[in-house]
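[1] Following is a predicted model, sequence given first.
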Amino acid sequence: MPAIETTGLTKEYGDLDALSGLSLTVGEGELFALLGPNGSGKTTTIEILTGQRTPTSGTATVLGHDPVAEPMAVRRAIGTLPEREDPPSFLTPREFLEFVCEVRALSDPEDHVERWAERLSFVETLDTLSTNLSEGQRQRVMLAAAFVHEPELVFIDEPLVNLDPIMQEQVKRHLADYCAAGNTIFLSTHFVEVAQELCTSVGIVSDGRLVATCDPREFDDGELLDVFVAEVDAEREAVVG
C-alpha cells in the first residue's frame, strides 16, 4: 500500500484552480518532494492531504485513510510542519513539546523532549521563552514537534527555512536517516537544489498540475533545474495557449 495516493485531486477558489487533476503516488520509505514555483499548489496539496482543506473533487488516501472522511485518523498518524509556523511565544520549547507529547498520548514525555532537543541541537534553549528565540531556533523546535512522536509519515513545507548552513546539513542528515529507517517524508519546496540533494523522488507541479515525476539522483548538478524550468515553461505555455 502506498503511503500517499491521490487521483484527480482538484481545489477551486472561485475562478482560481489551485489544483487541477493532481494524481500522484508516494511509496513507503520515500523522501518525496513536491517541487514547484510559488503559487503552484504545493501548500494546498499538503493542506488537503493533512485534512485541513476539503478538495473540490478527486480522492486521496494517506496511510490508508481518507483525509476528508477520516481527518482525525490522518492527523493522529502523521507529523506536520507548516511553513512559517512558530511555537507559542508564551511557552518554552520544553513546555510546548511536552504539551505535544501529551496530545499524542506519549509515555515518558520528558525523555522524548530531551532526545529530540539533543538531535536538533537546542538543549541549551529548552527553558527559554520561545519569544526570545531566533527564527532558526524556533524552526528547530517546530521540527522536533513534527517528529517527537516518531510517525510513519511526516509532511514538511520548506524544511530548511531560517536555518543556518550547519543546521541545514544536520537536518538533511536527519531526514535521510528517518526515511532509511522505513518512514516516509513528503516535503514541498521551490528550491531545486534541496529536492535534488535530499530526495529519492520528485514531483514537479506548475499552476496546480503535476507535470513531471523523476528520480533526482539520475541528474547531474544543474540538470534537474533545466528539467524543472522546461516543464514549468511548457505547462504555462499550454495553459496560456
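    Right, received. Where do you want to start?
[2] C-alpha only now, for contacts and for neighbours.
    Will do.
[3] Against residue 186, how distant is the residue nearest the centre of the chain?
    Nearest to the geometric centre of the chain sits residue 156, at 1.9 Å (C-alpha atoms, centre = their mean). For residue 156, the distance to residue 186 (C-alpha to C-alpha, to the nearest Å) stands at 6 Å.
[4] Alongside the first one, take a look at this:
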Amino acid sequence: MAAIETTGLTRRFGDVTALSNLSLTVEEGALFGLLGPNGSGKTTTIELLTGQREPTSGTARVVGRDPVTDPMGVTAAIGILPEREDPPSFLTPREYLSFVAEVRDVSDPDQRIEAWADRLEFAGILDALSTGLSEGERQRVMLAAAFLHDPDLVFIDEPLVNLDPIMQERVKRRLADYCARGNTLFLSTHYVDVAAELCTHVGIVDDGRLVAECDPRGMSEDELLEYFVAEVGDESAEVRT
C-alpha cells in the first residue's frame, strides 16, 4: 500500500516553477530519499505533501488523505522536521516536548519524553533553556518532537544537519529501526552518502523535476554519485559527500 502518491504535482511562484509535474509513489515501510541540489524543489515537495502549501495543479495523497482538503488530518497522522527548525528559545526541551505531546494527544507524555531524551542522549539538558543549547542539541530535541507521537510517516528535511559523527550514526540506526517496524520515512537531502547508506529508494530532483528514481541498495556511494551526475549533470551537482 502507498504511504504517498502524487500525480502531476506542480507549484509555481509567479513566473518561477519550484516543482513541475511530480508523479511519485512511496510505499509503506520505505525509507525514501529525495536527493538533489539546493533549490531543486525538495523543500517545496515536503511543504506540499504536509499541507503547508497548496499546489498550483496536480494531486497528492498522504496516508490516504488529501493535504489540500484535509490538511489537519494529514498533520495529525504524520511527523515533520523542517530544516533549520529549533525549539522556542524561552522553553526548556521538556516544556517544548510537553507542549508537542499535548497538541499530539500523547497518552503517556512523561514516559515518551524521557525515552526519547535517553535515545538521543539529551536527558541531561531536558530542563535547560533552549536558548543555551548547541545546534546539535536543538536538532536532537526536534527529532524527538517529530517522533514523539509514534506516527506512521515522518518527513525530515536534512536529518543529520548539525549532528556530530557519533550522533549521526546513532540517528541513522534510529531511522532504520523506525522503518524496519513498517513505518515510512520521507527525507530530503543533498548528501549522497546519506542517501546511499540509509535509503531503500531514492528520487533524484533537479530544477523542480523528478529526473530519475533508483534503488541504492547494493550501490556504493561513488556509484550513486556517478548515477546522480549522469542524470543531473556535473555543473548542477551541488551534492555533498
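    In hand now; what should we look at? All of these numbers come straight from a predicted model, not from anything done at the bench.
[5] Now the TM-score, please.
    Here the superposed chains carry a TM-score of 0.96, computed using TM-score structural alignment, normalised by the length of the first structure; 236 aligned residues with a C-alpha RMSD of 1.2 Å.
[6] A strand includes residue 6 of the second structure, no?
    Yes - checked against DSSP: H, G, I helix; E, B strand; the rest coil, residue 6 of the second structure lies within a strand.
[7] doesn't residue 81 make contact with the residue nearest to the centre of the first structure?
    Yes - taking C-alpha atoms under 8 Å as the definition, residue 156 of the first structure is a contact partner of residue 81 at 4.7 Å.
[8] Against residue 218 of the second structure, how distant is residue 229 of the second structure?
    18 Å.
[9] quick one, which of those two is more surrounded?
    Neighbour count, other C-alpha atoms under 10 Å: between residue 229 of the second structure and residue 218, residue 229 has more, with 16 against 10.
[10] The more buried one pairs with which position in the first structure?
    Aligned counterpart of residue 229 of the second structure in the first structure: residue 229 (TM-score structural alignment).
[11] Assign a three-state SS to that match, would you?
    Three-state assignment for residue 229 of the first structure (three-state DSSP): helix.
[12] Helices of the second structure, residue ranges please.
    Remark: helices assigned in the second structure by DSSP state H are 42-49, 71-77, 93-103, 109-119, 135-147, 165-180, 192-198, 221-232.
[13] how far apart are the last one and its match in the first structure?
    When the first structure is overlaid, helix 221-232 of the second structure sits 0.8 Å from its aligned residues on average, using mean C-alpha distance after the TM-score superposition for the first structure.
[14] Go through that helix and flag the buried ones.
    221, 224, 225, 227, 228, 229, 231, 232 (16 or more other C-alpha atoms under 10 Å).
[15] so the second one makes contact with residue 192?
    The one in question is residue 224 of the second structure. Yes - judged on C-alpha under 8 Å, residue 224 of the second structure makes contact with residue 192 at a distance of 7.0 Å.
[16] Which of the helices of the second structure sits closest to residue 55 of the second structure?
    When those are compared by C-alpha to C-alpha, helix 42-49 sits nearest residue 55 of the second structure, at 6.4 Å.
[17] Please compute how far the closest one lies from its chain's middle.
    10 Å (C-alpha atoms, centre = their mean, to the nearest Å).
[18] circling back to that earlier point, okay, the residue nearest to the centre of the first structure and residue 148 of the first structure: tell me how far apart.
    From residue 156 of the first structure to residue 148 of the first structure the distance is 14 Å (C-alpha to C-alpha).
[19] got it, and residue 129 of the first structure?
    When residue 129 of the first structure is compared with residue 148 of the first structure (using C-alpha to C-alpha), they lie 19 Å apart.
[20] Those two: who's more crowded?
    A count of neighbours by other C-alpha under 10 Å puts residue 148 above the other of residue 129 of the first structure and residue 148, at 23 against 17.
[21] Do I have it right that the more buried one meets residue 114?
    No - Residue 148 of the first structure is not in contact with residue 114 according to C-alpha under 8 Å; the separation is 9.9 Å.
[22] ok, back up a step: how far away is the residue nearest to the centre of the first structure from residue 43 of the first structure?
    10 Å.
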